[in-house]
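A.B. asks: Got a predicted structure plus its sequence, pasted below:
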Amino acid sequence: MTTPEAKPPLFQRLLKRPLLLILVGSLALHLLGGLIFGSWKIFTILTADEAEIEVVPPPPEAIQPQEREYKMKTMRNQRSTAIATQVPIAVDQPSDLNLPNIDIPSPQKNNTAIKARGEVGKIGGGSGLGGGDGRSGFSTLFGNTSPLAGALEGTFIDFKQDRNREAAPDNGWMEAGKDFMRNYNLREFRKYFNAPQKLYATHFYIPLMGADRAPQAYGVEQLVQPSNWVAVYQGKFRSMTGGTFRFVGTADDLLIVGVDGRTALYAGFTESNPSKWKPDDDPRYSPPPVSPYIPKLTEGDWFKLSPGEAKDLSVVIGEIPGGEFACYLFIEQKGVNYEKAPDGRPILPIFKLKELSQSDRNTILSDGYPKRLDGESFGFF
C-alpha cells in the first residue's frame, strides 16, 4: 500500500507557473503602492493649511485728459448739489384719523440746482412755454431757453467765480473784457463760471429791473450773486436791402456791440468800459424815462451791409456793481428821414432779428418812450 505523495508548498507551485507568479506579484505591488499613496494623500489633506484666495482687481482703464476733467467736474457738481429727497406720506382716509395739527415746513429748494426757468411774472414778460408765436421753451426778456431761428445765442458769465466755482479769479470784468473786445472770442471767458443754460435772444430792449433777473433767467440765481456779470450773445445778422447802419443805445450798466470782431458801440456807464472805444459825438438824447441814472443814448460807428450779406454779431450786456439793470438797443440807417421826438431825437426802430411777438410788443411799448417796432428784421436764417 503506497502512501499519498505530499503536495509541494504554494511558493514552489507558483515557481512552476511563472505567469501566475507575475500576476500575483503585480497585484501585491499595486495594493502596497495604493495603500502607501492613499495614506500620504490623507495625511497631506488633514495637515495642509487653509488656502487663501486673493482677488486681483482688473487694471484701471486709461482716461483721456478731457474725459478726466469732465469726470472731475461731474464729481464736484454731485458733491455740491446732493441733498436728501423728502418723500411725502399719503393717507387714504385722513378723516378717520384724529391727529394734532403739526406745522410741517415746506421742502427747501435745492440751492445749487441748475435749471432754466421762464416765469413770466418774475422775469419780465415773455410768452411762456409754447407761446402763441410758435416758440418752444420758456421765453424771458433775456432770451428763449430753446433755439430760435435767426436768434443770437447767449452765454451768462460770472466774474466772481472760476469755472469750477472753487475760487475767485484774480481778474474781473475790466481785465477780461479788455481781452474779449480785442477779438470778440468767447474763449477769453473760459476760466470764469459760465451758466450751463443758453438763451436765444432776438432783441435787446430790456426794461429796468433788478439785476438778479438775469441769473434767474439763466437758472443760476442760487449760484450767482447779482453783480459783476455779463451775458454775451453771438451769431450772425444781415440786411436783405443792404445799406449803411449804426447801432444806438444805452444801458445800466453796459451794452456793447461788435460787428465782425470790431467794436461798433459801447453804451452805458463809462467806468465799466474796458476798451478805448469812444463815440464820435457826445451823447445828447434822453433815454427811456425809467430811471434818472440811465445814461443818454450813445451813437455807434457806421458800418456797411451788402444786401443779404451775413456778418458776425456780438451783443454784450451786463451789470457790474449790482442793483438795477436795463438796456435799450436801436439801429439807424444812414439817409433815412426819421420822425423826430420833441427833444429832436430821431425815433429809431429797435434792433430786432425777427418779428416781435405780441408779448414782446406789449412790454416794449409799456414805458411810453417813442420808438418804432416796424423796422427791418436782421436775423440770418
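C.D. replies: All right, it came through fine.

A.B. asks: hey, let's count contacts and neighbours off CA atoms from now on
C.D. replies: Will do.

A.B. asks: just so I have it, where are all the helices in the stretch 151-300 of the chain?
C.D. replies: In order along the chain, the stretch 151-300 of the chain carries the following helices (DSSP state H, counting those that start in this stretch): 173-183, 213-217.

A.B. asks: Packing partners of the longest one?
C.D. replies: Contacts defined by 3 or more Cα pairs under 8 Å, 6 or more residues apart in numbering; DSSP states H and E place helix 173-183 against strand 262-268.

A.B. asks: Which residues outside the strand it packs on are in contact with it?
C.D. replies: Outside strand 262-268, the residues that touch it by Cα atoms under 8 Å, 6 or more residues apart in numbering are 181-184, 246-258, 273, 277-279, 294-295, 297-303.

A.B. asks: do you know which of the helices of the stretch 151-300 of the chain lies nearest Phe37?
C.D. replies: Taking Cα to Cα as the criterion, Phe37 comes closest to helix 213-217 out of these, the separation being 84.3 Å.

A.B. asks: So among the contacts of strand 262-268, which ones count as buried?
C.D. replies: 181, 184, 246-258, 273, 278, 294-295, 297-301 (16 or more other Cα atoms under 10 Å).

A.B. asks: Of those, which belong to strands?
C.D. replies: Cross-referencing the buried ones among the contacts of strand 262-268 with the strands (criterion: DSSP state E) gives 246-252, 254-258, 298-299 as the overlap.

A.B. asks: Of all pairs in those, which one is the farthest apart?
C.D. replies: Of all pairs drawn from those, the one with the longest distance (Cα to Cα) is Arg246 and Asp252, at 20.2 Å.

A.B. asks: Check it against this one:
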Amino acid sequence: MSLHIEMTPEAEAELKRTVQRNRLSSISIAVLCCFLGGLTLYLTVKLFEEQEPAALTNYTPPLEDLPPTKQPVTKQLQSRPASASSSVAPSVVVAAAAGPVAMAEVDVPTDSMDFGTGMELGVGFGTGGLGDGIGSGGTGLGTEQAGGSTLEGVFYDLKQTTSGAPTGVGNQGALDIVRDFVRADWNKSVLSKYFQAPTKLYTSCFYMPLCQAEEAPHAYKVEDKVQATRWCAIYRGKVKAPKSGRFRFVGLGDDAIAVRFNNKLVLDYGWHSLLNGTWGNPGARAGLQKQLEDAKEEPLKLFSYPGNGAWNNDLGGLGAGLTFSVKEGQTYPIEVLITEIPGGVFGFVLLIEDLDNPSALKDSNGTPILQLFRTNFAEPSSEELYKNMKFPNGSTGRTNVPYDKDSLIWQSV
C-alpha cells in the first residue's frame, strides 16, 4: 500500500527555483575549479622553468625535450575514453535516489544532489509510516524466518518431559495443564518441564484452515518425536495500535484458541474452555458467555460463514470476545495460544472487529466480513495453504473463512 502525494503549484514552483539555484551553483563551482586548475598548471610550469640546472651537467635541455615523467600536470589533463563502468555509475546513483519516489510528474532534471536527498521525505510517506522490511509473510503456523513484523511461536508437547520421558498425561490432564497456564497469567514456568521444540516459528496472522493435527509437529520439525495429540503452541510479541478505538477479537480454535491482549484474557473459544478446563463446545461457549456477563458486555455473538460447515455445525461459527480499547501508536503485549488435545482435525482463525467502524462488507447471508488480525501485509489464502500442507484435510471437510483484504496492520515491534 502506498500513498501518492500530489504537489501544490507553489511547492512545484519552489522546487523548480531550488533546482535552478543549485544548477547555477554547480556551474559556478565548475568554472572556479577550471580557473584554479589553470592557475595551478601555470604555477607548476613556471616552477619548472625557474629550477636551477643540475649540478652534474652544464647542459640545460629545453622544456619541450624534457621526459614525459617530468610533466605530471600535463599527464593528468590528457583526455581518456570513459570506461563502461564509469559511464554507468552516475545513472545508478540517480536511480537509487529517485526510484522509490511516487509523486506528480515534474519536468525537473535529477542531476541536483540536493534534489535527490530531499526525496527521503517521499519515501517516508510512501511506506505509510510502517517502516522498512515490514514484509508480507508468516501465515499458517508460521515460518522459520524471523523479522518482518511477526510474532514468535514456541511448541510444547505435554506428553513428554524436557528429557523426552513420558508424562503419562491423558486428554483431560493435558487440558488441565493448559488451564493452569492460562490461570497463572500465562507464566512460562508452568510449561517449563515439558518438551519444547528446538525450532521456533514466526507468524504474522492466525489463519489455519481445517487440516490434520499432524501438520503442527511437522511445521515445528518434530514430527519424528511428537505425536499429534496433547500439544500447545504459544505466540508472543508486542504490537502497535494502528488507530484509536474499541476492538474485539473474533475467532475459534479447533481444538481451542485463547488470546491475551495487554495482560488480559480477551478471547477463549473452541471445543474447550481453556480458562475453566471444561471439555466440549458447550463448556467453551458457556465459559465465554460467563466472561462477557462478568464484564457487563452484550451476550455472546457468533459469526458463521458459508463453506465452513464443520465449524458452523459443531461450534456455531467464530466467537466474539471481550471489548478492549487502544490508542493509536501505543504498544501492547499480545499472546496467542492454540492447542490440540485428542488429535484428528485441527485449525484456527483469528479476526478482529472494529466496533467504532462496523464493516460494510457482507457475505451472501448478510453476515459482516471482518478484518484479519495481522502484523504485516499478509493475505493468507485457504487454497494456497492447502496446496502447501503435508497433512491437508479431506476436500469435504475443508474451511475457508472470508476476511477484509484491506485489514489494518498491527505492526509487531
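C.D. replies: Sure thing, it's come through. Quick caveat: nothing in here was measured; it's all calculated off a predicted structure.

A.B. asks: ok, and which of the helices of the stretch 151-300 of structure 1 has the densest surroundings?
C.D. replies: Most buried of these, by mean neighbour count (mean count of other Cα atoms under 10 Å): helix 213-217, with a mean of 25.

A.B. asks: quick one: the strands in structure 2?
C.D. replies: For structure 2, strands defined by DSSP E occupy the ranges 151-161, 194-196, 201-203, 207-212, 231-240, 245-254, 256-261, 264-270, 302-303, 318-320, 324-326, 331-340, 345-354, 371-372.

A.B. asks: among those, which is nearest Lys387 of structure 2?
C.D. replies: Using Cα to Cα as the measure, strand 207-212 is the one of the strands of structure 2 that comes nearest Lys387 of structure 2, at 11.5 Å.

A.B. asks: now for the closest one, which elements pack on it?
C.D. replies: Strand 207-212 of structure 2 packs on strand 345-354, helix 382-388, going by 3+ Cα pairs under 8 Å, 6+ apart.

A.B. asks: okay, and it goes to which residues in structure 1?
C.D. replies: Structural correspondence for strand 207-212 of structure 2: residues 205-210 of structure 1, per TM-score structural alignment.

A.B. asks: after superposition, how close is that stretch to structure 2?
C.D. replies: Once the two are superposed, stretch 205-210 of structure 1 sits an average of 0.8 Å from its aligned residues in structure 2 (mean Cα distance after the TM-score superposition for structure 1).

A.B. asks: Centre of the chain to that stretch, how far?
C.D. replies: Relative to the chain's own centre, stretch 205-210 of structure 1 is displaced by 24 Å; criterion: Cα atoms, centre = their mean, to the nearest Å.

A.B. asks: did I read that right, Leu29 of structure 1 in a helix?
C.D. replies: Yes: the assignment for Leu29 of structure 1 is a helix, going by DSSP: H, G, I helix; E, B strand; the rest coil.

A.B. asks: can you list contacts of the match of strand 207-212 of structure 2?
C.D. replies: Applying Cα under 8 Å, 6+ apart, the set of residues contacting stretch 205-210 of structure 1 is 124, 141-142, 290-291, 323-329, 350, 363-364.

A.B. asks: How about stretch 239-248 of structure 1?
C.D. replies: For stretch 239-248 of structure 1, contacts defined as Cα under 8 Å, 6+ apart pick out 257, 264-265, 297-310, 329-334, 376-378.

A.B. asks: buried residues in that stretch?
C.D. replies: 239-240, 245-248.

A.B. asks: Could I have the buried ones of the contacts of stretch 205-210 of structure 1 as PyMOL selection syntax?
C.D. replies: Under the burial definition 16+ other Cα under 10 Å, those of the contacts of stretch 205-210 of structure 1 that qualify are selected in PyMOL by:
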select buried, resi 124+141+142+324+325+326+327+328+329+350+363+364
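
A.B. asks: which of the contacts of stretch 205-210 of structure 1 sit farthest apart?
C.D. replies: Farthest-apart pair in the contacts of stretch 205-210 of structure 1 is Gly323 and Ile350; separation 25.0 Å (Cα to Cα).
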